[in-house]
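Q: A predicted structure for the sequence below; I have some questions about it.
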Amino acid sequence: MKQEDLIHEIGQIRSMMERSSKFMSISGLSGVLIGCVALLGALLGYYMVYGTKSEFGYRDYYILDTGIIFKLALIAIVVLLISVAIGVLMAKAKAKKAGQTIWNTTSKALLKAMAIPLISGGLFCLILMSQGDYGLIASSLLIFYGLALTAASVFTFKEVRVLGILEIALGLLALALPGYGIWFWALGFGVLHIIYGMIVHEKYEK
């Protein structure tokens, strides 16, 4: 066997080993759908806070009654549940097509890696809500979600790490400009997910 062929074979074996140690059942199209759901949620939230005749502009104050806060929290929970359902169902379908299962050692490790940042972020935002610091919630969710993605990226597509870093960057911008919270929410959870999903679908699923 020539040296070039040997190097090629070693590369193939290494690639197979890397793929076997990563969770590859995440569907790119699910990212697109989740992004669309997030955009719809952000649109509904914007309508509830600003109304239909508002203009795009910076807002550095928040006078929201508890009714609106409850509705916004409900929208966020519904968007989260729908997104999780879409992700799980489409991952199962992709894994089934490949003759695999989504519940394995790698997926468990991925969930464990995401758990600490997500749980910490959720509790942190609940504390912010209880203290009336509503302007920091959108930025905090983006930052903690980005941290969860970067932690989980070790076990799946490398594009997840890029998505996580971009989410953190948007979260920091939202922290500096709290008056644009809903817009950053739409960009982070909506637009970025759609772009990420299209890239993953084009690169790994065609």
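A: Cool, got the structure.

Q: When you work out contacts or count neighbours from here on, use the C-alpha atoms and nothing else.
A: OK.

Q: in the longest helix along the chain, what's buried?
A: Assignment by DSSP state H gives helix 66-97 as the longest helix of the chain. Judged by neighbour count (16 or more other C-alpha atoms under 10 Å), helix 66-97 contains these buried residues: 69, 72, 75, 79-80, 83, 86-88, 90-95.

Q: Just say helix, strand or coil for Leu44.
A: Assigned with DSSP: H, G, I helix; E, B strand; the rest coil, Leu44 falls in the helix class.

Q: Relative to Ala138, how far out is it?
A: Leu44 is 15 Å from Ala138, where distance means C-alpha to C-alpha, to the nearest Å.

Q: second one coming, line it up with the first:
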Amino acid sequence: MTVPRAYFVIGPAGSGKSTVARLLARQTGAAYIDKDTACTRFTEALLELAGTDRSERDLNPYYHSAVMDLEYLTILDLARDNLAVGRPVVLDAPFGRYFSRPGYLAEVAERHSWPRHAEPVVVRVDTDSDTARARVRARGCARDLSKLADWDAFWRKAQDNACRWSSRHSLVFDNRADGVTPDAVARALGGLADDDSRAPGLTAR
């Protein structure tokens, strides 16, 4: 049977996660799940109700303690619903809060009742500091103001936060100024082992 995959597209702000994630979704026929699209409206409402800045994330203790986990729980449930009907998913979100937990992907599959045969693929998008900062400036989001105010500190923190997840499959894309092409994504996907014929329950979780 076909094994539905969950592509976790990770990287710091300005790395170009969304560009790579959309290319992956187009080429795999996956459901594209963007945390910002799925959660921004209720996140801003919650922050405003709590009397905090609706646009601030990085320096907002209420967001980190009460809201951020809800965002991730939401998109991971959406992923489950798609995987359950055999549809692959592409998750476009930073996930940095969870990088230090090697067993995080197995925890996700268990907590969200993902199908046992679903398989995670970690997709890391890399870039350099100058390219990332230029992209963040160009998108003009209010939630990025605190990053840009002390970009060097933000970038050091992002680089120090290595992803320690245990995963049988991973892809890495260099998304500096020249960007990632559809052909590069197709080649990377072609390099993944074909597990479609494996029996349910035998794939790593």
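A: Yep, that arrived. Keep in mind that what you see is a predicted model, and the values were worked out from it rather than measured.

Q: Got a TM-score for the two of them?
A: Here the TM-score for the pair of chains, by TM-score structural alignment, normalised by the length of structure 2, is 0.33; 108 aligned residues with a C-alpha RMSD of 5.3 Å.

Q: re the thing from before, between Leu44 and Ala138 of structure 1, who's got more neighbours?
A: In terms of neighbours (other C-alpha atoms under 10 Å), Ala138 is the more surrounded of Leu44 of structure 1 and Ala138; the figures are 23 against 14.

Q: Which secondary structure element is home to that one?
A: Using DSSP states H and E, the element containing Ala138 of structure 1 is helix 137-152.

Q: Distance from the chain centre to that helix, please.
A: Distance of helix 137-152 of structure 1 from its chain centroid, counting by C-alpha atoms, centre = their mean, to the nearest Å, is 8 Å.

Q: circling back: can you tell me which of the buried residues of helix 66-97 of structure 1 is nearest Thr150 of structure 1?
A: Using C-alpha to C-alpha, Gly87 comes nearest to Thr150 of structure 1 of those, at 17.7 Å.

Q: where do the helices sit along structure 1?
A: Under DSSP H, structure 1 gives helices at 3-20, 28-50, 66-97, 105-130, 137-152, 159-176, 181-185, 192-204.

Q: Give me whichever of those helices is most buried.
A: helix 137-152 (a mean of 25; mean count of other C-alpha atoms under 10 Å).

Q: and it with helix 105-130, angle?
A: 160 degrees (axes from the mean of the first three to the mean of the last three C-alpha atoms, to 10 degrees).

Q: circling back: the longest helix of structure 1 packs against which elements?
A: With contacts taken as 3 or more C-alpha pairs under 8 Å, 6 or more residues apart in numbering; DSSP states H and E, helix 66-97 of structure 1 sits against helix 28-50.

Q: wait, what's in contact with the closest residue in space to Leu172 of structure 1 that isn't next to it in sequence?
A: The spatial neighbour of Leu172 of structure 1 that comes closest, neighbours along the chain excluded (C-alpha to C-alpha, 6 or more residues apart in numbering), is Ser139 at 6.5 Å. Taking C-alpha atoms under 8 Å, 6 or more residues apart in numbering, we find Ser139 of structure 1 in contact with 170-175, 178, 181, 184-185.

Q: Arrange those residues in TSV, one row each, with distance to Leu149 of structure 1 as further columns.
A: Formatted as TSV, those follow (distance: C-alpha to C-alpha, whole Å):
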residue	distance to Leu149 of structure 1
Leu170	14
Gly171	13
Leu172	16
Leu173	18
Ala174	18
Leu175	19
Pro178	23
Gly181	20
Phe184	17
Trp185	16
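
Q: So Ala113 of structure 1 versus Ala151 of structure 1, what's the distance?
A: For Ala113 of structure 1 relative to Ala151 of structure 1 (C-alpha to C-alpha), the value is 6 Å.

Q: try Trp185 of structure 1
A: 21 Å.

Q: Residues in contact with stretch 22-37 of structure 2: which ones?
A: Contacts for stretch 22-37 of structure 2 (C-alpha under 8 Å, 6+ apart): 18, 21, 71-72, 75, 78-79, 82, 87-93, 182, 185-186.

Q: Just to be sure, which of those residues are found in helices?
A: 18, 21, 71-72, 75, 78-79, 82, 182, 185-186.

Q: Next, format those as TSV and append distance to Asp126 of structure 2 and neighbour count.
A: Shown next, in TSV, are these (distance: C-alpha to C-alpha, whole Å; neighbours: other C-alpha atoms under 10 Å):
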residue	distance to Asp126 of structure 2	neighbour count
Ser18	12	20
Ala21	13	26
Glu71	24	18
Tyr72	22	18
Ile75	23	21
Leu78	26	17
Ala79	24	22
Asn82	27	17
Pro182	16	14
Val185	14	19
Ala186	18	14
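
Q: And the residues you listed, which is closest to Arg156 of structure 2?
A: Ser18 (21.5 Å).
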